[in-house]
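Peer 1: let me see the structure of the following:
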Amino acid sequence: MSVTLRAAPTAVAPGLVLRCWRVEDVDALVEAHRDPELRARTRNPLATPAQARRWVAGNRQGWAAGRRFSFAVCEPLPDGERLVACVLLKDVVPGRADAEIGYWTAGPARGRGVAPRAVDAVSRWAFTRFAATGLSRLELLHQVDNPASCRVAEKSGFPFVEVLPARPPFPRDGHRHVRHRG
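Peer 2: Predicted structure coming up:
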């Protein structure tokens, strides 16, 4: 579990480091989940350090099982790094052509191109890492009332494909965006 990815800087934002989650991320996770927008879009917001520790442990188990790969997205600082987002590759099954990618961005990092760069980096990694097992298609899903996610999807190379009808646990219709390997 020592995968580290990088996303290049832009004119308005520093480069990004994408890595596995660590116990040291617990306080930053709780802080990110205090954001009302993130809480509204996340099925299981993390309100306490105990919840965040369980979440980190669960993500490490996903890596160990080889089916769910969650990356902490960080901006490097002179004295460490700042958590700015999360990107998740899930439902990776050998022999299955498709998997799903999801993400969230911490409030202070929104609007600086963090999510598109991080989603693109994980997508490229996934297509390379799982090409031999047949992965050739990634889906990015979001609710229709989230135009920012439409922009992230398009900027990350996931064109819009279709509207999906609402179904539990999602109360609103959704959008499906798809990116193909190569």
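Peer 1: please make it C-alpha for all contacts and neighbour counts, starting now.
Peer 2: Noted.
Peer 1: doesn't Cys150 fall inside a helix?
Peer 2: Yes: according to DSSP: H, G, I helix; E, B strand; the rest coil, Cys150 belongs to a helix.
Peer 1: look up how far Glu75 lies from it.
Peer 2: Noted for Cys150: a distance of 23 Å to Glu75, by Cα to Cα, to the nearest Å.
Peer 1: wait, Val152 sits on Ala118?
Peer 2: No: counting by Cα atoms under 8 Å, Val152 stays clear of Ala118, with 10.0 Å between them.
Peer 1: let's see this one next, to set against the first:
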Amino acid sequence: MTLVLHVPAQGDGGPLLLRAWAAGDVAELVEAYRDPVMRRWTRFHVEDEAGARRWLEKQWRGWRDGGRLSFAVTEPDAGGGVRRLVANVAVKGLVAGASSAEVGYWTARAARGRGVAGRAVEALTGWVFGRFAAGGLECLRLLHLVDNVASCRVAQKCGYVLEEVVPARPPFPREGHVHVRRAPR
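Peer 2: Alright, predicted model coming up:
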């Protein structure tokens, strides 16, 4: 996968780059999943390098199959040189002719509170609608647990409207919010 999305610097946030996951991301992926806050909100956890490689294989398989398009989100370090992993954004459930799909994301600890998630979700949303709306994609859904206030703010800032509260059901231990954003007309 050679697709790269560039997100310009905004406010206090530097430029973001959304790119394919690479084998060289293993160490940063393991480090990101050591964060207990992230582990609280995500269903699948990476415990070690072997788990990170399995996680990466899942992302690459999603691109090959076309049903899960996942991007590593990076930004330059403080010196402006080396890029570091700050987030993941993905669109899931892309099926030919389907009217909806789901957007998901997580943000590494060091990137929280700086607008990274919102900027990455907005870039992904624009790209997905630009690429798939003509084929029938009408809306994107963003789901989160009801007590994940930060994800609720990200959804709202990105124009995803709260559409319903869904009851707890496996594998989700608590109620959730479903936010929806419609394709531009």
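Peer 1: please state their TM-score.
Peer 2: The TM-score (TM-score structural alignment, normalised by the length of the first structure) is 0.97; 182 aligned residues with a Cα RMSD of 0.9 Å.
Peer 1: ok, back up a step: between Val152 and Ala118 of the first structure, which one's more packed in?
Peer 2: Ala118 (30 against 22; other Cα atoms under 10 Å).
Peer 1: that one maps to what in the second structure?
Peer 2: Matched by TM-score structural alignment, Ala118 of the first structure corresponds to Ala120 in the second structure.
Peer 1: how about Thr42 of the first structure?
Peer 2: Using TM-score structural alignment, Thr42 of the first structure sits opposite Thr42 in the second structure.
Peer 1: and that match, what does it touch?
Peer 2: The contact partners of Thr42 of the second structure, by Cα atoms under 8 Å, 6 or more residues apart in numbering, come to Trp106.
Peer 1: quick check: it vs Cys158 of the second structure, distance?
Peer 2: In terms of Cα to Cα, Thr42 of the second structure sits 20 Å off from Cys158 of the second structure.
Peer 1: quick one: map Leu83 of the first structure onto the second structure.
Peer 2: In the second structure, Leu83 of the first structure lands on Leu85 (TM-score structural alignment).
Peer 1: what's the neighbour count on that match?
Peer 2: With other Cα under 10 Å as criterion, Leu85 of the second structure counts 23.
Peer 1: mind checking how far it is from Leu18 of the second structure?
Peer 2: 10 Å.
Peer 1: what is in contact with the two at once?
Peer 2: What both Leu85 of the second structure and Leu18 touch, as defined by Cα under 8 Å, 6+ apart, is the set 72-74.
Peer 1: which of those has the most neighbours?
Peer 2: Val73 (29 neighbours).
Peer 1: may I see the buried residues of stretch 141-157 of the first structure?
Peer 2: 141-144, 149-150, 152-153, 155-157 (16 or more other Cα atoms under 10 Å).
Peer 1: do stretch 22-35 of the second structure as well
Peer 2: In stretch 22-35 of the second structure, counting by 16+ other Cα under 10 Å, buried: 26, 28-34.
Peer 1: contacts for that stretch, please.
Peer 2: 38-39, 45-49, 52-53, 56, 84-85, 108-109.
Peer 1: can you select the buried ones from the residues you listed in PyMOL?
Peer 2: To isolate the buried subset of the contacts of stretch 22-35 of the second structure in PyMOL, counting by 16+ other Cα under 10 Å, use the following:
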select buried, resi 38+45+46+48+52+53+56+84+85+108+109
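Peer 1: among the contacts of stretch 22-35 of the second structure, which are in helices?
Peer 2: Among those, the ones falling in helices (DSSP state H) are 38-39, 49, 52-53, 56.
Peer 1: for these, work out which two are farthest apart.
Peer 2: Met38 and Arg53 (18.6 Å; Cα to Cα).
Peer 1: could I get the full set of strands for the first structure?
Peer 2: 4-7, 16-20, 68-77, 80-90, 98-105, 137-143, 160-164, 174-180 (DSSP state E).
Peer 1: and the second one, how far from the second structure on average?
Peer 2: When the second structure is superposed, strand 16-20 of the first structure averages 0.4 Å from its matched positions, counting by mean Cα distance after the TM-score superposition for the first structure.
Peer 1: packing partners for that strand?
Peer 2: strand 4-7, strand 68-77, helix 114-129 (3 or more Cα pairs under 8 Å, 6 or more residues apart in numbering; DSSP states H and E).
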